[in-house]
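J.: here is my input, please return the structure:
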Amino acid sequence: MRAHDLDSLLALEEIKRLKAAYCRYLDTKQWDRLRSLFADDTVFEGFGSAPTGSTADQFVAGVAGRLTDAVTIHHCHMPEIEFIAPHRARGVWAMMDLVELGGGRSPKEAPGHRGFHGLGHYEEEYRVVDGAWKFCFLRLTRLRVDPLPLDHPLPRTDLLAHSPDWLPG
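T.: Model (predicted):
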C-alpha cells in the first residue's frame, strides 16, 4: 500500500468519526462539543433550526433553542466521500431522523403535529483546520417527512442516560 493511499484511508475514517460525533452531540444536547466540529466559516443550508446561510454559532444556537427539550435521533448511513484537494473533501450521507418536540410545539416540517420522521441526505464539505477535519459546509435535503400525530406515544423517560464523557471528545 502506498503512503498516499494510507493517508486517504485515515482521512476517511476521521471524516466518518466527525459525522458520528455530529449525530451523537446533536442527540445528546452537547452544544459546545457540537460547535467544535465546525470551521468558523461553515455555511448551512436546508435546516429547520437555522436559516440558510447561518454561521456555525447561529446554527448551534438555533439547534439548541429548538431541540433542547426535544427527543431527537439522527442516523447517517452509506457515506460517499471524495477528496477534492489534499485537505478538502466532499461527502453525501443518507440520513434518517426522528424529531419529537416538547411543550406542545409544532415543527416547521410538520405543522400541527408533535414531530416528524424524516429521510433524506446530507451534502457536506470538510477541510482540515488546525490539524483536524472539520465541517465547512452542510446541506440537509429531504426526500420524505412523515408527521408524528399529536397522539403519538410519548417517549419513555426511565431509560439509562448517555455518558457525555465516555469518549473524551
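J.: from here on, just use CA atoms for contacts and neighbour counts.
T.: Will do.
J.: for the lengthiest helix in the chain, which positions count as buried?
T.: The longest helix of the chain (DSSP state H) is helix 3-27. For helix 3-27, burial by neighbour count (16 or more other C-alpha atoms under 10 Å) applies to 11-12, 15-16, 18-27.
J.: closest one of those to Ala64?
T.: Comparing the buried residues of helix 3-27 against Ala64 with C-alpha to C-alpha places Leu26 closest, at 8.7 Å.
J.: quick check: that closest one vs Leu67, distance?
T.: For Leu26, the distance to Leu67 equals 9 Å [C-alpha to C-alpha, to the nearest Å].
J.: can you pull out the helices in this protein?
T.: Using DSSP H, helices in the chain cover 3-27, 31-35, 56-67.
J.: other SSEs contacting the first one?
T.: Packed against helix 3-27, as judged by 3 or more C-alpha pairs under 8 Å, 6 or more residues apart in numbering; DSSP states H and E, are the following elements: helix 31-35, strand 71-85, strand 132-148.
J.: any residues touching the first one, and which ones?
T.: Residues outside helix 31-35 that contact it (C-alpha atoms under 8 Å, 6 or more residues apart in numbering) are 21-22, 25-26, 56-57, 60, 64, 169.
J.: this one as well, want them side by side:
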Amino acid sequence: MDDVEEIRKLKARYFRALDTKDWDLYEAVFAPDVVVDLTRAGGQRVVGRDAFMDYARAMTILQSVHHGHMPEIELTGPDSATGVWAMEDYNIWEDGSQNHGWGHYLETYVKRDGRWQIATMALSYLRIERSFGTPPIIAGADGRAHLKGPRPAG
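T.: Presented below is the predicted three-dimensional model:
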C-alpha cells in the first residue's frame, strides 16, 4: 500500500477512535512528541502525546461525530508528509449543549518504524453552530453508542 493511502487510513482511525472513545487506538495515531494546536477552535495548544491524551480524556463530550473529507496529502520526504482535511463535526456535551462545526485539520505526519503518525495537528473552524436544549436519544446504556465498535447481532 502506498504512503498516501496509509496516511488516509491513519486519519480514518483518528476519527473512529475519537468518536468511539477508543483511547488506546486514539493514542496510537499520534507521535510521542506531537504538538496539537486547538487555539483556533477554542481549545489549547498541547505538547506531547501523554499531555494531549490527558487533555482529550478530560473533555466533557458525551458523543461526537467527526467526518474528514477531501484530503490534500503531500509527501515531503520518505518519512514526512503534510495534510489538509476538510472536516465536519457534531458534538453533544455533558451539560446538554451541542455544536455543529465545519473547518479544516492542518497536519504533518512522520513515519517511524514503518508506521505513519500525526506529528502536528491544528484545527481551524470555518463555522460553528451552537444549539441548546434536550440532547437526542443516544444508543447505548452508558450514553456512548458503539463504544468499541458495533455489536454483532446475536
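J.: so after superposing, what's the score?
T.: For this chain pair, the superposition-based TM-score is 0.85 by TM-score structural alignment, normalised by the length of the second structure; 147 aligned residues with a C-alpha RMSD of 2.4 Å.
J.: mind listing what's buried in stretch 139-146 of the second structure?
T.: Under the neighbour-count criterion of 16+ other C-alpha under 10 Å, stretch 139-146 of the second structure has 144-145 buried.
J.: revised request: answer the last question for stretch 92-104 of the first structure.
T.: For stretch 92-104 of the first structure, a neighbour-count test (16+ other C-alpha under 10 Å) marks 92-102 as buried.
J.: who's in contact with the nearest residue to Ile15 of the first structure once chain neighbours are set aside?
T.: In this structure, Ile15 of the first structure finds its nearest non-sequential neighbour in Trp133, 6.4 Å apart by C-alpha to C-alpha, 6 or more residues apart in numbering. Contacts for Trp133 of the first structure (C-alpha under 8 Å, 6+ apart) come out as 11, 14-15, 18, 126-127.
J.: and those as JSON lines, adding distance to Arg142 of the first structure?
T.: JSON lines is the format used below for these (distance: C-alpha to C-alpha, whole Å):
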{"residue": "Ala11", "distance to Arg142 of the first structure": "27"}
{"residue": "Glu14", "distance to Arg142 of the first structure": "26"}
{"residue": "Ile15", "distance to Arg142 of the first structure": "22"}
{"residue": "Leu18", "distance to Arg142 of the first structure": "21"}
{"residue": "Tyr126", "distance to Arg142 of the first structure": "21"}
{"residue": "Arg127", "distance to Arg142 of the first structure": "25"}
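J.: from those residues, pick the one nearest Asp165 of the first structure.
T.: Nearest member of the contacts of Trp133 of the first structure to Asp165 of the first structure, counting by C-alpha to C-alpha, is Leu18, at 16.3 Å.
J.: now check the second structure for the residue matching that closest one.
T.: Using TM-score structural alignment, the equivalent of Leu18 of the first structure in the second structure is Leu10.
J.: likewise for Glu82 of the first structure?
T.: By TM-score structural alignment, Glu82 of the first structure lines up with Glu74 in the second structure.
J.: so can I have CSV of the contacts of helix 31-35 of the first structure showing distance to Ala39 of the first structure?
T.: Below are the contacts of helix 31-35 of the first structure laid out as CSV (distance: C-alpha to C-alpha, whole Å):
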residue, distance to Ala39 of the first structure
Ala21, 15
Tyr22, 13
Tyr25, 16
Leu26, 17
Ala56, 8
Asp57, 10
Val60, 13
Ala64, 18
Gly169, 16
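J.: just name the closest of these to Thr157 of the first structure, please.
T.: Leu26 (18.4 Å).
J.: how about the closest one: what's its closest non-neighbour residue?
T.: Nearest in space to Leu26 of the first structure, with sequence neighbours left out and distances taken as C-alpha to C-alpha, 6+ apart, is Leu34 at 6.6 Å.
J.: can you check Trp102 of the second structure too?
T.: Nearest residue to Trp102 of the second structure, sequence neighbours excluded (C-alpha to C-alpha, 6+ apart): Glu88, at 4.5 Å.
J.: so the one you found makes contact with His66?
T.: Yes. Using C-alpha atoms under 8 Å, Glu88 of the second structure is in contact with His66, at 5.8 Å.
J.: number of residues surrounding the aligned residue in the first structure for Val110 of the second structure?
T.: By TM-score structural alignment, Val110 of the second structure lines up with Arg127 in the first structure. Burial of Arg127 of the first structure is recorded as 23 neighbouring residues (other C-alpha atoms under 10 Å).
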